[in-house]
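Q: sequence first, then the predicted structure:
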Amino acid sequence: MHFFTDQTGNTISLANLPKRIISLVPSQTELLYTLELNEEVVGITKFCVHPEIWFHAKTRVGGTKDVKFDIIEQLNPDLILANKEENVKEQIEYLSGKFSVWVSDVEDMKSACDMILQIGSMTGKDAIANDLTNTIIKGFSELHSLVPSTKIPVGYLIWKDPLMTVGGDTFINNMLDACGFQNVFASQKRYPEITVEDIRNSSCKVLFLSSEPYPFKQKHIDELQKELPDVVIKLVDGEMFSWYGSRMLLAIDYFECLVKEVSLICSH
């Protein structure tokens, strides 16, 4: 019997390497694909869009907030991967009474890499997980050499009606910091509601509109630009900022281009 303590402090036991895995977290689903666990993964959520081949082939067990217990029980998993923030506490507690449920709690790159290594250890994919985290750490280290010496004050919107942003205790904030951006709402917690007036009264020079969870479009830039004429407003790929796991590899090149673009804009 092997014991593993998750990122919330709970310990689970696995008699053998898991052969029937369910992932309730999109970014961790993509990680499982990177770890070459194609045969082992039997269930994913309807939001697990990467990789596309799994999205069409794997059994869907509901959404991240409304898992289907009957489908999960039919799949009879020996390991379920969940996340403290993305999944509903009561649903995870119910599943924990029947199955081994390992819960991640990712707030920064360090805890993201720890998550990757622990999942690699549980699934017998230590070598791939180690290579992945080393590449991520190296890539972000090289990115750091490109960021401006003076942090650019930015805002980051994840929702509309009401407008919602990200606080300083989020993974997105950590990614903004890695790019050399100063989150103007970093003093707040989690995902606070704000107003256009709050943005106007901040030191925000650049406002990022994320592609998820709210799908901001050009029309939203046009609307906000009328109220914030002195702020540069730009659409960004929300997956790059919020998907911890193997997507962080793609995020490095994306951030490099974004940093160069924003630095050029702000230098004029």
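A: Cool, got the structure.

Q: CA atoms for contacts and neighbours, from now on please.
A: Will do.

Q: longest strand of this protein?
A: strand 152-159 (DSSP state E).

Q: which SSE is immediately downstream of that strand?
A: Remark: after strand 152-159, the chain's next helix or strand is strand 163-165, criterion DSSP states H and E.

Q: and the following helix or strand past that next one, what does it pack against?
A: Using DSSP H and E, the helix or strand that follows strand 163-165 in sequence is helix 171-178. Under the contact criterion of 3 or more C-alpha pairs under 8 Å, 6 or more residues apart in numbering; DSSP states H and E, helix 171-178 touches helix 109-122, helix 126-144, strand 181-183, helix 238-242.

Q: one more structure, for comparison:
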Amino acid sequence: MKIISLVPSITETLFDFGLSTDEVIGRTKFCIHPADSVGNVAVIGGTKNLNIAKIKALKPDLIIANKEENEKLQVEELMKDFKVWVTDIETLEDNQEFISELGARLNKQALALDINQKINSVFIDVNFSQKRNVAYLIWKNPYMTVGSDTFINQVLEKFGFENLFKDQKRYPEVSVKELQAADVIFLSSEPFPFQQKHIDELQLQLPEKEIILVDGEAFSWFGSHLMKAGDFFKKLSQQF
């Protein structure tokens, strides 16, 4: 089966299922994992600006998209000519079902079960002793955070954190004043590439707050990525 992935975390998951570059024939420019394989896969644009003509030329048997990551009109255009699987993953349960279904489609059910078990083990093995109120920032100018109906919120809650903005939806804008209610502030490495200088800048406005840089992929990438994030979460837990 020749597959085109329109989402970075899906591309990584396909390779974690043991597919080769003869089977994963197209990916976006943001698909960076696994580094030793994606360089040999054709780039078909970005997640929200696909090169439809190039995708058609590759003649895939299946295209895997995502409701949030990809543009509806472009996906519908591809549906006219190809089989497109539009994933919709907001919860950890959704993610488990996605992996199981992918395993069934690839006839790799045992591997799917193993991946799901490894993801579950990450949450069992890592203990955050202090369950604190967290503001998780994904963007700057304006600052943006995550609401209750996001995958990031699910991961936070699974580890016992309280999302300060759980009463809101999707990715709301927030003010520095609102951040004062947080016990700790996480600055994500993506989609905005927060760095130490951004901690320093925000610390001037919130001198009493603990502000920590976190791996955005660990918190936001659905699919198989979570099973490899255990070391990051263990290191993070040592700060609590």
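A: All right, it came through fine. Worth saying up front: this structure is predicted, and the values here are computed from it rather than measured.

Q: what's the TM-score for these two chains?
A: Here the TM-score for the pair of chains, by TM-score structural alignment, normalised by the length of the second structure, is 0.96; 239 aligned residues with a C-alpha RMSD of 1.2 Å.

Q: and the helices and strands packed on helix 171-178 of the first structure as a markdown table, adding mean neighbour count and distance to L32 of the first structure?
A: A markdown table is the format used below for these (neighbours: other C-alpha atoms under 10 Å; distance: least, C-alpha to C-alpha, whole Å):
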| stretch | mean neighbour count | distance to L32 of the first structure |
| --- | --- | --- |
| helix 109-122 | 20 | 8 |
| helix 126-144 | 17 | 10 |
| strand 181-183 | 23 | 30 |
| helix 238-242 | 21 | 17 |
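
Q: closest to G63 of the first structure out of these?
A: helix 238-242 (17.2 Å; C-alpha to C-alpha).

Q: isn't L81 of the first structure right up against F99?
A: No - using C-alpha atoms under 8 Å, L81 of the first structure is not in contact with F99; the gap is 10.5 Å.

Q: the strands in the first structure, which residues?
A: 2-5, 11-14, 21-23, 41-44, 59-60, 79-83, 101-104, 152-159, 163-165, 181-183, 193-194, 206-210, 232-236.

Q: any chance of the ones you listed in JSON lines with distance to I136 of the first structure as columns?
A: Formatted as JSON lines, the strands of the first structure follow (distance: least, C-alpha to C-alpha, whole Å):
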{"stretch": "strand 2-5", "distance to I136 of the first structure": "23"}
{"stretch": "strand 11-14", "distance to I136 of the first structure": "27"}
{"stretch": "strand 21-23", "distance to I136 of the first structure": "22"}
{"stretch": "strand 41-44", "distance to I136 of the first structure": "24"}
{"stretch": "strand 59-60", "distance to I136 of the first structure": "29"}
{"stretch": "strand 79-83", "distance to I136 of the first structure": "21"}
{"stretch": "strand 101-104", "distance to I136 of the first structure": "18"}
{"stretch": "strand 152-159", "distance to I136 of the first structure": "23"}
{"stretch": "strand 163-165", "distance to I136 of the first structure": "26"}
{"stretch": "strand 181-183", "distance to I136 of the first structure": "19"}
{"stretch": "strand 193-194", "distance to I136 of the first structure": "32"}
{"stretch": "strand 206-210", "distance to I136 of the first structure": "22"}
{"stretch": "strand 232-236", "distance to I136 of the first structure": "20"}
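
Q: which one of those strands lies closest to A112 of the first structure?
A: strand 101-104 (8.7 Å).

Q: residues touching S202 of the first structure, list them.
A: S202 of the first structure makes contact with V184 under the criterion C-alpha atoms under 8 Å, 6 or more residues apart in numbering.

Q: ignore what I typed, I meant M175 of the first structure.
A: M175 of the first structure neighbours (C-alpha under 8 Å, 6+ apart): D108, M109, F241.

Q: need the counterpart of it in the second structure.
A: Correspondence of M175 of the first structure to the second structure, assessed by TM-score structural alignment: V155.

Q: repeat for I12 of the first structure
A: Aligned partner of I12 of the first structure by TM-score structural alignment: none.

Q: you'd agree I12 of the first structure is up against K98?
A: No - I12 of the first structure is beyond contact range of K98, at 11.7 Å (criterion: C-alpha under 8 Å).

Q: okay, these two: which has more neighbours?
A: I12 (17 against 12; other C-alpha atoms under 10 Å).

Q: any idea how far E239 of the first structure is from the more buried one?
A: 29 Å (C-alpha to C-alpha, to the nearest Å).

Q: cool, and T133 of the first structure?
A: Taken as C-alpha to C-alpha, the span from T133 of the first structure to E239 of the first structure is 18 Å.

Q: one step back: of all the strands of the first structure, which one is nearest K217 of the first structure?
A: strand 232-236 (7.2 Å).

Q: in the second structure, what stretch matches the closest one?
A: Mapping strand 232-236 of the first structure onto the second structure (TM-score structural alignment) gives residues 210-214.

Q: how far apart are the matching stretch and its match in the first structure?
A: By mean C-alpha distance after the TM-score superposition for the first structure, the fitted stretch 210-214 of the second structure averages 0.6 Å away from its aligned residues in the first structure.

Q: buried residues in that stretch?
A: I211, I212, L213, V214 (16 or more other C-alpha atoms under 10 Å).

Q: would you turn those residues into TSV with distance to Q205 of the second structure?
A: Below are those laid out as TSV (distance: C-alpha to C-alpha, whole Å):
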residue	distance to Q205 of the second structure
I211	12
I212	15
L213	17
V214	20
